[in-house]
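Chemist: any chance you could fold what I've pasted below:
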Amino acid sequence: MKKWQVVLFLAGWLVLGFLVTAVNNLGAHGEHGPTATATETAH
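Modeler: Got it, this is the predicted structure:
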């Protein structure tokens, strides 16, 4: 892969991780939203 492709790949993963943590934080601080029920049903 070219250097810019590696940079884009890493940046994409960073953005994805940031979005996931942001959604989890919102779900945890809000009224027990879909994230909490999803984890309960999964286990």
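Chemist: C-alpha from now on. contacts and neighbour counts both.
Modeler: Will do.
Chemist: which residues in the chain form helices?
Modeler: 3-29, 34-42 (DSSP state H).
Chemist: can I get the ones you listed in JSON lines including mean neighbour count?
Modeler: Formatted as JSON lines, these follow (neighbours: other C-alpha atoms under 10 Å):
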{"stretch": "helix 3-29", "mean neighbour count": "12"}
{"stretch": "helix 34-42", "mean neighbour count": "10"}
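Chemist: sequence B follows; please return its structure for comparison with A:
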Amino acid sequence: MEASDIKRIKELEEENAKLKKLFADVSLENHAMKELFAKKGW
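Modeler: Just a heads-up that it's a prediction; the model follows:
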């Protein structure tokens, strides 16, 4: 494995971590909105 391959893997791992955090944030927001709508009877 070359240095450029290792660098690319690290970049992809960082991007993956960011995307996982974004997904978690959106999932929490979605869950909160569903609860709110359920309480309001929508």
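Chemist: TM between them?
Modeler: The TM-score (TM-score structural alignment, normalised by the length of structure 2) is 0.68; 32 aligned residues with a C-alpha RMSD of 1.8 Å.
Chemist: would you mind finding the match for Leu8 of structure 1 in structure 2?
Modeler: Residue pairing (TM-score structural alignment): Leu8 of structure 1 is matched to Asn16 of structure 2.
Chemist: equivalent analysis for Leu19 of structure 1, please.
Modeler: Matched by TM-score structural alignment, Leu19 of structure 1 corresponds to Ser27 in structure 2.
Chemist: who's in contact with the residue opposite Leu36 of structure 2 in structure 1 once aligned?
Modeler: The equivalent of Leu36 of structure 2 in structure 1 is Ala28 (alignment by TM-score structural alignment). Residues near Ala28 of structure 1 by C-alpha atoms under 8 Å, 6 or more residues apart in numbering: Thr35, Ala36.
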